[in-house]
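Enquirer: okay, structure incoming, though there's no sequence with it:
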């Protein structure tokens, strides 16, 4: 079915080209893509097949160089850094542990599908430990969600990764806020991208 939206590889290339020109520190933080054997190792550990968007992203880039401080580049996805395969597995194990603890404590309704789920595949993490993930549940397949630990429920930010990248590309190219959250792109020291919360519009 034709949607009018460019393919994911083309969209990643468009976003990366903008980073290379305007935020070189972020661009240089991108790591080389994963071989198929590593992606299979990830799927075997998860226990299910990866959504094609996650697979494509890992084939392009196995995450970014790990940040040690907020002044280091690499958090160009709304302040989140792309995870490599080992980072995905670590973050997923944390989600699995939360689900298992909830089952033992009789708190499934408060946790599963709200703040953790075994079928959420972490995509990126910020320096506080919050996550962006790709939903692998049947009725939510491919959605991009945000877990902010401390909130009682996750937020669905985009229905698909290609739409996430369309939104991010438009935002960095025009300076407009992304559509899913009130965040605007700001360049820091001409080397990395930050996302600042836009204050609410004043009503005159």
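Expert: Perfect, thanks for sending it. As the structure is a computational prediction, the values presented were derived from the model and not from experiment.

Enquirer: drop to CA atoms for contacts and neighbour counts, all remaining ones
Expert: Noted.

Enquirer: please list the residues outside the helix or strand harbouring residue 18 that contact it.
Expert: Element membership for residue 18 (DSSP states H and E) is helix 8-22. Helix 8-22 has contacts (CA atoms under 8 Å, 6 or more residues apart in numbering) with 26-28, 53, 56-57, 60, 161-162, 165-166, 168-169, 172-173, 187, 190-192.

Enquirer: restricted to buried residues, select these in PyMOL.
Expert: Remark: buried members of those, expressed as a PyMOL selection using 16 or more other CA atoms under 10 Å:
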select buried, resi 26+27+28+53+56+57+60+161+162+165+166+168+169+172+191+192
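
Enquirer: presented hereafter is structure B, for comparison with structure A:
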């Protein structure tokens, strides 16, 4: 077996492991939503089918990593509802139109105002979550070169938050399954139907929010 074939086999193995890890973490999250947050579950869009992910890849010109493909095959974003921001950190999972729109907007800003030393946006950065279902002011992006999950906002903050998409989803699943064993954000339910991390800072939401005790 020559080196090129061996490298190809190893890359395929790594891709399969990454996709399986993301899918497994997501299944833990979705199992929790099925049991406790039907409103959030109903806000999720269907999984991507056919060439939809390839279409996104072609539009932004970036190869979609296996883990992100696996996530999008589960659900390709959320509908624009008041409780859309259910991901850990109060982020909404972006749909494909929002992904492309933010990517193109940030790429244009980089072309106009950015530089290589302090980039506003790099070609390998794929937006995956935002402040709301169709928000473009802040969110999380996946660096397709390093696999890391980083924060972006209008003030040019580009801070690493998680080592990988798997790490992010596994931490979310851990906090849902055992909230008493983790520090920081806690899962709770809004009107006993929607997952909201808290305690919420908004007084109106806080009045309706019930912390999840764990089970």
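Expert: Received the coordinates, thanks. All values reported here derive from a predicted model rather than from experimental measurement.

Enquirer: hmm, residue 131 of the first structure is touching residue 120, no?
Expert: No: if you go by CA atoms under 8 Å, residue 131 of the first structure and residue 120 don't touch, sitting 10.2 Å apart.

Enquirer: returning to that earlier point: mean deviation of the helix holding residue 18 of the first structure from the second structure?
Expert: Compared with the second structure after fitting, helix 8-22 of the first structure has a mean deviation of 1.1 Å; criterion: mean CA distance after the TM-score superposition for the first structure.

Enquirer: so how far is the biggest helix by length in the first structure off the chain centroid?
Expert: Scanning the first structure for the longest helix, with DSSP state H as the assignment, gives helix 85-105. Here helix 85-105 of the first structure is found 17 Å from its chain centre; the criterion is CA atoms, centre = their mean, to the nearest Å.

Enquirer: and stretch 84-92 of the second structure, by the same measure?
Expert: For stretch 84-92 of the second structure - counting by CA atoms, centre = their mean - the centre lies 8 Å from the chain centre.

Enquirer: so what touches it?
Expert: Outside stretch 84-92 of the second structure, the residues that touch it by CA under 8 Å, 6+ apart are 40, 43, 77-78, 93, 129-133, 139-140, 172, 185, 194-197.

Enquirer: straight-line length of that stretch, end to end?
Expert: Taking CA to CA, to the nearest Å as the measure, stretch 84-92 of the second structure stretches 5 Å from start to finish.

Enquirer: do stretch 152-170 of the first structure as well
Expert: 30 Å.

Enquirer: before we move on, the earlier item: list the buried residues in the longest helix of the first structure.
Expert: 85, 87-89, 91-92, 95-96, 98-100, 102.

Enquirer: now those residues as CSV including distance to residue 148 of the first structure?
Expert: Shown next, in CSV, are the buried residues of helix 85-105 of the first structure (distance: CA to CA, whole Å):
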residue, distance to residue 148 of the first structure
85, 21
87, 17
88, 17
89, 19
91, 13
92, 15
95, 13
96, 16
98, 14
99, 16
100, 19
102, 18
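
Enquirer: helices along the first structure, start to end?
Expert: Assigned by DSSP H, the first structure shows helices spanning 8-22, 24-29, 36-46, 52-60, 85-105, 108-111, 161-174.

Enquirer: out of the ones you listed, which gets nearest to residue 154 of the first structure?
Expert: helix 108-111 (10.0 Å; CA to CA).

Enquirer: packing partners of that closest one?
Expert: helix 85-105 (3 or more CA pairs under 8 Å, 6 or more residues apart in numbering; DSSP states H and E).

Enquirer: for the helix it packs on, name the packing helices and strands.
Expert: Identification of packing neighbours for helix 85-105 of the first structure by 3+ CA pairs under 8 Å, 6+ apart yields helix 36-46, helix 108-111, strand 120-125.

Enquirer: where in the second structure does the last one fall?
Expert: The alignment of strand 120-125 of the first structure onto the second structure (TM-score structural alignment) covers residues 125-130.

Enquirer: which residues are contacting that stretch?
Expert: Under CA under 8 Å, 6+ apart, the answer for stretch 125-130 of the second structure is 91-94, 99, 102-103, 136-144.

Enquirer: post-alignment, it versus the first structure, mean distance?
Expert: Mean for stretch 125-130 of the second structure is 0.7 Å (mean CA distance after the TM-score superposition for the first structure).

Enquirer: about what we covered before: can you add distance to residue 76 of the first structure and give the helices of the first structure back as a markdown table?
Expert: As requested, the helices of the first structure are exported to a markdown table (distance: least, CA to CA, whole Å):
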| stretch | distance to residue 76 of the first structure |
| --- | --- |
| helix 8-22 | 9 |
| helix 24-29 | 7 |
| helix 36-46 | 23 |
| helix 52-60 | 15 |
| helix 85-105 | 17 |
| helix 108-111 | 28 |
| helix 161-174 | 10 |
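
Enquirer: sorry, back to before: the inter-axis angle of the longest helix of the first structure versus helix 36-46?
Expert: 10 degrees (axes from the mean of the first three to the mean of the last three CA atoms, to 10 degrees).
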